[in-house]
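Here is my input; please provide its structure:
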Amino acid sequence: MANDNERHVVPNKERGGWDVVAPGASRASSHHERQADAITRGREIVGNAGGGELRIHGRDGRLRDSDTIAPGNDPNPPRDRK
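Have a look, this model is predicted:
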């Protein structure tokens, strides 16, 4: 199922750190030093845009996890995975 509101957290090989990017975008939505910060920002972006999917990639660039984000301010958000 295609999702118009999707973001990926991927390693930035040139600058280091992690980017939050939309599929097919020429620029990152945001850049972070830590992957955890990029994941948090990615969840905010997708949630504010009406919900969708956040795909999380590992250092090797391969998909390692995905998260379905509910629209807006979810009154019962999932607990942080630590």
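
use CA for all of it now, contacts and neighbours both
Noted.

Wait, a strand at Ala38?
No: under DSSP: H, G, I helix; E, B strand; the rest coil, Ala38 falls outside any strand and is assigned helix.

Also this sequence, please, to line up against the first:
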Amino acid sequence: MAAQQAFVIPVGTFWVVRANSENLGDLQRTQASAITVAREWLQNHGGGELVILGEDGKIRAKDTIYPGNDPRNIRG
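So this is what the prediction gives:
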């Protein structure tokens, strides 16, 4: 099975969480609340990669959510 990915994406003044080409839940008012939704979804679906986009639409951060396969052997 391919690794799961969840994206936190800006939409106007709101944030949306997307996985498998579908929106997960409602629009979020803050990026932090969208990140929480994405982390919980990944944890409940076997882990994977969380990709957070900034307001400019560029990748701001990535994080591997347990029990996803983190290619790095150090924390950070």
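
And the strands in structure 2, which stretches?
5-11, 14-19, 22-28, 48-53, 59-65 (DSSP state E).

Of those strands, which is nearest Val37 of structure 2?
strand 14-19 (7.3 Å; C-alpha to C-alpha).

average offset between that closest one and structure 1?
Superposing on structure 1 places strand 14-19 of structure 2 at an average distance of 0.6 Å from its equivalents, by mean C-alpha distance after the TM-score superposition for structure 1.

Now the most centrally placed residue in structure 1: closest residue in space, sequence neighbours ignored.
The residue lying closest to the centre of structure 1 (C-alpha atoms, centre = their mean) is Gly42, at 3.5 Å. Leaving out its chain neighbours, the residue that sits closest to Gly42 of structure 1 by C-alpha to C-alpha, 6 or more residues apart in numbering is Val20, at 6.0 Å.

Including distance to Leu42 of structure 2, could the strands of structure 2 go into JSON lines?
JSON lines is the format used below for these (distance: least, C-alpha to C-alpha, whole Å):
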{"stretch": "strand 5-11", "distance to Leu42 of structure 2": "7"}
{"stretch": "strand 14-19", "distance to Leu42 of structure 2": "9"}
{"stretch": "strand 22-28", "distance to Leu42 of structure 2": "11"}
{"stretch": "strand 48-53", "distance to Leu42 of structure 2": "6"}
{"stretch": "strand 59-65", "distance to Leu42 of structure 2": "7"}
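
Thanks a lot, catch you later.
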